[in-house]
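Enquirer: Here's a sequence, model it:
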Amino acid sequence: MRLLLPACALIILSACSQNPTEIHTALNTPEFNETRFRQDIQTLSSDAFEGRAPTTRGEQLTLDYLSTAFASAGLIGANDGSYLQSVPMVSYTASEQQQVSLAGITMHYRQDIVLSSRHDNQQVNIKDAPLVFVGYGINAPEYQWNDYQGVDMRGKIALILVNDPGFALPDSGKFTGKAMTYYGRWTYKFEEASRQGALGAIIVHDTQPAAYPWSVVENSWTGAQQDLVLDSATQAQRVQVEGWITQTNAKALFDAAGLSLATLTDRAASGPINVALDKTADIAFANQATYTNSYNVVATLPGSQAKAEQILFTAHWDHIGVDASKGGDQIYNGALDNASGIAGILEIARQFAKQASEGNPLQRSLTFVATTGEEQGLLGSRYYAANPLYPLTNTVAVFNLDSTNIYGRTSDYTIVGKGKSELESYLATAASTQQRIAVSESRPEAGGFFRSDHFSFAQYGVPAVFAGGGNEPADEASKAYRASMKEKMKGCYHNVCDEYRADWDLSGALQDLGVYYQAAQTLANSDDWPGYYPGTEFHHLRPAKTPAANTPQRPENVTAQGMQ
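Expert: Now for the predicted structure:
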């Protein structure tokens, strides 16, 4: 779609232009301060910040650091002058001394299975609960798919495959082929099992369709698990126990029931399925719930004309924290994920604030949201989207930074979930000024669009993007460095080796900041309201449209009600 740009680009042109490429070429991308950007990453991911887990000392250090940084840049606190938005949270801690028997097989915590309970129940005691295999655990009328058809799940535990049928049969026309839908995400599977009245839900881990190894499950799902404080009705509906089982142990479980996991997995991809195992589960462990507040950090740079209209930048400040049960290094520093993204929005904020102080403010306002609890299920962004400091009806777009590019400059530019909204056109045009081509992610089956904070806003119809990096090195030197650094960082996702490295080449990250900067600058100085394309999950919430006139109008059906 041809983007309709402002009648006059006030900050750069005395003449008018309707060509986005010309606009972007004329705009000045600032020289981002690499030393400062690097120092932010190094500080936030240092041992002193203790892995930045919500509700810990590491959080307080992070909140102080970010509030000071935004204030120093000249941004105002978005919450009546405060930079903090309180996010009511509850931490559930399941005992590591779990007694778990599935089909008579003893399961060992961490090694074989990871279970938790998101209830303030002190003790989980489940005895003789029937086990039911429910395929992918999907109820999707638009795909004529219901794995729960004809089964009453009350008092039963669902065993569920990860991802969705399109991954297993990408050429079958089922779902969206290899690209994961939201139905493939673990969050959805627990939500749907709860809606079905199940007592519990256990996902069968498989590295390929999950897009991460068992170590990620073990590291992410053990220890205190944060969640939002839910209303009593929603809380009461939630399954009593949820978690993951290794594929090896799931196979043994099905074998004990006289069934073949491989055969049932094949059947599950071909059509909806549920099969009772005629076996039961015994599960017992102590559980503790602790209520406290965590915080989003929210800072605003007011616009000069359309102050009420907001463009958001998001990045999560949290990581996994400290695992005292481990020997050796116990701190999950989270340098790449996501000290680098936080450093990115700080640098973008500083540059836009500097531009405004020099007499070139943006027409629309920019707000920077450093979110809490992303690693626990997008908690901070979910809370902000449901309780926005600025109405979502006035929120034009969201640009999300999560794990910026440490692998050198690229000739392409990845837009995760490419093809969803008109907002992507701004990124593609900005990338073209760097002689880069906008492309889809290389592994859409990983479901990246649903795994970071922008998704919380997409669910309410706000165009939101997650982009950066690429797969094609810009030159031979970049190619050699990329291969070397990929090897060094192998296995570091959600692991203790995600630490700052002085030998990181951050030129690719700075390149990406320039794309986001230009895209936001153009959109902030326009009257355009991007929308979602037909055929996407969010089109009905804020549809894409090309106005007949050259003065784009705010869509009449912009909604803040969100997806049901």
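
Enquirer: Please count neighbours and contacts with C-alpha atoms only from this point.
Expert: Noted.

Enquirer: The nearest residue to Ile160 once chain neighbours are set aside: what secondary structure?
Expert: Nearest non-adjacent residue to Ile160, counting by C-alpha to C-alpha, 6 or more residues apart in numbering: Ile203, 4.7 Å away. Three-state assignment for Ile203 (DSSP: H, G, I helix; E, B strand; the rest coil): strand.

Enquirer: Number of residues surrounding Ile203?
Expert: Per other C-alpha atoms under 10 Å, the neighbour tally for Ile203 reads 25.

Enquirer: got the contact list for it?
Expert: 159-162, 186, 243-245 (C-alpha atoms under 8 Å, 6 or more residues apart in numbering).

Enquirer: Distance check, it against Ile245.
Expert: Between Ile203 and Ile245 the distance is 6 Å, computed by C-alpha to C-alpha, to the nearest Å.

Enquirer: repeat for Gln225
Expert: 17 Å.

Enquirer: Which one of those two is surrounded by more residues?
Expert: Ranked by neighbour count (other C-alpha under 10 Å), Gln225 and Ile245 place Ile245 first, with 25 against 22.

Enquirer: Cross-reference the contacts of Ile203 with the strands and report the matches.
Expert: 159-161, 243-245 (DSSP state E).

Enquirer: Distance to Pro444 added to those, as JSON lines?
Expert: Shown next, in JSON lines, are the ones in strands among the contacts of Ile203 (distance: C-alpha to C-alpha, whole Å):
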{"residue": "Leu159", "distance to Pro444": "24"}
{"residue": "Ile160", "distance to Pro444": "21"}
{"residue": "Leu161", "distance to Pro444": "18"}
{"residue": "Gly243", "distance to Pro444": "24"}
{"residue": "Trp244", "distance to Pro444": "22"}
{"residue": "Ile245", "distance to Pro444": "24"}
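
Enquirer: now, which of those residues sits nearest Ser117?
Expert: Gly243 (8.6 Å; C-alpha to C-alpha).

Enquirer: Strands of the stretch 151-300 of the chain, residue ranges please.
Expert: For the stretch 151-300 of the chain, the strands defined by DSSP state E, counting those that start in this stretch occupy 157-161, 200-204, 225-228, 241-245, 275-301.

Enquirer: closest one to Thr25 among those strands?
Expert: strand 275-301 (24.0 Å).

Enquirer: what inclination does the closest one have with respect to strand 157-161?
Expert: 70 degrees (axes from the mean of the first three to the mean of the last three C-alpha atoms, to 10 degrees).

Enquirer: Give me the helices and strands touching strand 275-301, please.
Expert: helix 57-73, strand 76-77, strand 84-94, strand 99-102, strand 123-133, strand 364-371 (3 or more C-alpha pairs under 8 Å, 6 or more residues apart in numbering; DSSP states H and E).

Enquirer: To compare against the first, here's the next sequence to fold:
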Amino acid sequence: MRYFLLVLFVYFGQLDAQESKYSNHISIPNSFTKPEIDSAYLLADNIDTVELKRVLSFLASDSCQGRELGTKGNDIAADFIARTFEEYKIPKLKESSDYFQSVKFSWHSWKSTSFSADGFDYRQIWDYIAIPEKSSSLSIQTDTLLFLGYGVESPGYNDYTGINAKGKTILIYNGEPRTRSGKYLITGNNEPSIWSGLDKKIKAAHKHGVNCIIIIEENFKILAEENRASLYSPVVVLSRNEIDLSRNVNRLHISSTMLSKILGAKQKKLISAREKIIKSGKPKPLYLPIQIKADLQKEVIPIIGRNILAYFEGTDKKDELIIITAHYDHIGMRGQDVFNGADDNASGTSGVMQIARTLQMASDKGIKPRRSILCMLVTGEEKGLLGSMYYVNQPVFPLSNTMVNINMDMIGRADDKYKTSSKFSYVIGSDRLSKDLHKFNETINNKYSHLLLDYTYNAENDPNRYYYRSDHYNFAEKGIPAIFFFSGVHEDYHRITDDIEKIQFVKYKNIVRHIFLLTWGLANREEKLVLN
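Expert: A predicted model of the protein is given here:
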């Protein structure tokens, strides 16, 4: 009965999927057919639980200290991966003495923050927000706050008209002015202009020599939640993505509650000025006598991370490349607690390493793929997909020759939906850029693996947005077809209880073997993938 109900569910799910832009159904293989036993299947058979477990055991041990980027534990993990590649006798990249691609990062944090208005102290995070990666060290001592509406400088509406803002601390509302009917003043319709964001406002403030912008945030709590990571602990930024602080203006975001406390009775003047902007469609600057003192001291620490690369050159199609990825970093330690990240993502890391080992075993026997294959363990995923972002912007091999990215993240366990299944995987992104990739993965699965493939999280309106949350997305953003294998979220996600004892090794092995077979099939097929 359960099987019958599942088939009905899948059938109607497939009907719904026909109306969806991307696949979001469940694909169940024919369980009565046997896998085809050919040379590819026999190669995949070299992937076993023994070596998967040996590698994962070290990566998810306390000795790696949670593998957080910029820590000793991350370096220990990277060195172990490189040593293991040497043990597998995988050759290093040409003209390289190691397996590493160095990635330059920096830690940004506040050493100290203080802000007072008319002698009353306010607190970072609770009352105001200063985002460290978007600001530099700052000192303010002024007796006047200049209200400049929305900080806009456009032909039809200009808050800077007749104002000398050099060296001033200005106060502005977020967003842009509207009319009483609700239309945007600058566009004259219901569509906002580019002035709704902060980028243009920062450039205008810099042009006029503003010292600091204080932004009134109506959605202060949302902003605090969105920037939680950088407010409570140092944030990592790719060096190439650092803001040019010489062309930047420091900004502080304040809550409406803090605004009321700062202004007191003077808030009536501010409200009146805003009303006049709405009524007349013209700027209404206001000088507010307030003693503001602020001192924010920033710390920037440069660090070096490492992506780890194992390259297997192809034969007649060697200039075309398949890249397999998994991130090896995790979230480190909190006090004495170690977040070992056995599933997230020591599982994907060991999986990529076993595929690399199998490719080298094949090479040792004179069996090589037609296309080249790059097995890459990337760093900095937990900090914002930074290692893969670096690679796609500083590629070792031309992106124009990269046919596909195959990514694996958290493939060692199961969520509540598939807790008892040893043959399933969620598949995300397979038809976003190439329906051909989606069909080929299904073909490989029906021929060999016989996994239940669940595309639920591939739906464009999936609230989890997993398509955007792992390293494949950086490749997809560059127009490279990408497929992401994932086993779902469980109760130990980002907790100290994500340990090796909970890895489901039979199920884990089945997914890694399937990914190898997909890789091998893509590497040896005649045609390139057809893009949508």
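
Enquirer: before we move on, the earlier item: what is the nearest of the ones in strands among the contacts of Ile203 of structure 1 to Gly447 of structure 1?
Expert: Leu161 (14.8 Å).

Enquirer: From Asp528 of structure 1, how far off is that closest one?
Expert: As judged by C-alpha to C-alpha, Leu161 of structure 1 and Asp528 of structure 1 stand 42 Å apart.

Enquirer: between those two, who's got more neighbours?
Expert: Leu161 (27 against 22).

Enquirer: so that one touches His205, yeah?
Expert: Yes. With contact defined as C-alpha atoms under 8 Å, Leu161 of structure 1 counts as touching His205 (7.4 Å).

Enquirer: wait, which of the ones in strands among the contacts of Ile203 of structure 1 is closest to Asp231 of structure 1?
Expert: Taking those together and measuring to Asp231 of structure 1 by C-alpha to C-alpha, the closest member is Gly243, at 22.1 Å.

Enquirer: mind listing what the closest residue to that closest one other than its chain neighbours touches?
Expert: Closest residue in space to Gly243 of structure 1, ignoring its immediate chain neighbours: Leu115 at 4.3 Å, by C-alpha to C-alpha, 6+ apart. Applying C-alpha under 8 Å, 6+ apart to Leu115 of structure 1 gives the contacts 94, 109, 221, 241-244.

Enquirer: Equivalent analysis for Ser91 of structure 1, please.
Expert: Applying C-alpha under 8 Å, 6+ apart, the residues near Ser91 of structure 1 are 224-227, 288-292.

Enquirer: And it, what's its match in structure 2?
Expert: Aligning on TM-score structural alignment places Ser91 of structure 1 opposite Trp107 in structure 2.

Enquirer: Report the separation between Cys375 of structure 2 and Asn407 of structure 2.
Expert: From Cys375 of structure 2 to Asn407 of structure 2 the distance is 10 Å (C-alpha to C-alpha).

Enquirer: Please apply the same query to Ala362 of structure 2.
Expert: Distance from Ala362 of structure 2 to Asn407 of structure 2, by C-alpha to C-alpha: 22 Å.

Enquirer: Which one's more surrounded, those two?
Expert: Asn407 (24 against 16).

Enquirer: Distance-wise, check the aligned partner of the more buried one in structure 1 relative to Ile283 of structure 1.
Expert: In structure 1, Asn407 of structure 2 lines up with Asn400, judged by TM-score structural alignment. Distance check for Asn400 of structure 1 against Ile283 of structure 1: by C-alpha to C-alpha, it reads 40 Å.

Enquirer: which residues does the equivalent of Leu69 of structure 2 over in structure 1 contact?
Expert: Under the alignment (TM-score structural alignment), Leu69 of structure 2 pairs with Pro54 in structure 1. Residues in contact with Pro54 of structure 1 (C-alpha under 8 Å, 6+ apart) are 226, 294, 318-319, 372-373.

Enquirer: rerun at 10 Å
Expert: Applying C-alpha atoms under 10 Å, 6 or more residues apart in numbering to Pro54 of structure 1 gives the contacts 60, 62, 89, 91, 224-226, 292-295, 317-321, 372-376.

Enquirer: mind checking the SS state of it?
Expert: Under three-state DSSP, Pro54 of structure 1 comes out as coil.

Enquirer: Distance of it relative to Gly77 of structure 1?
Expert: In terms of C-alpha to C-alpha, Pro54 of structure 1 sits 20 Å off from Gly77 of structure 1.

Enquirer: and Ala205 of structure 2, how many neighbours?
Expert: 25.

Enquirer: Ser95 of structure 1 versus the residue nearest to Gly243 of structure 1, what's the distance?
Expert: 9 Å.

Enquirer: now the longest helix along structure 2: which residue numbers in structure 1?
Expert: Longest helix in structure 2 by number of residues (criterion: DSSP state H): helix 505-524. Using TM-score structural alignment, the residues of structure 1 aligned to helix 505-524 of structure 2 are 506-525.

Enquirer: So for the matching stretch, what gets flagged as buried?
Expert: By neighbour count on 16 or more other C-alpha atoms under 10 Å, the buried set for stretch 506-525 of structure 1 is 506-525.

Enquirer: Equivalent analysis for stretch 139-156 of structure 2, please.
Expert: For stretch 139-156 of structure 2, using 16+ other C-alpha under 10 Å, the buried residues are 140, 142, 144-153.

Enquirer: And it, end to end?
Expert: 34 Å.

Enquirer: Can you tell me the SS state at Ser136 of structure 2?
Expert: Ser136 of structure 2 is classified as coil under three-state DSSP.

Enquirer: Nearest the geometric middle of structure 1, what residue?
Expert: Nearest to the centroid of the C-alpha atoms of structure 1, with distances taken as C-alpha atoms, centre = their mean, sits Ser452, at 0.9 Å.
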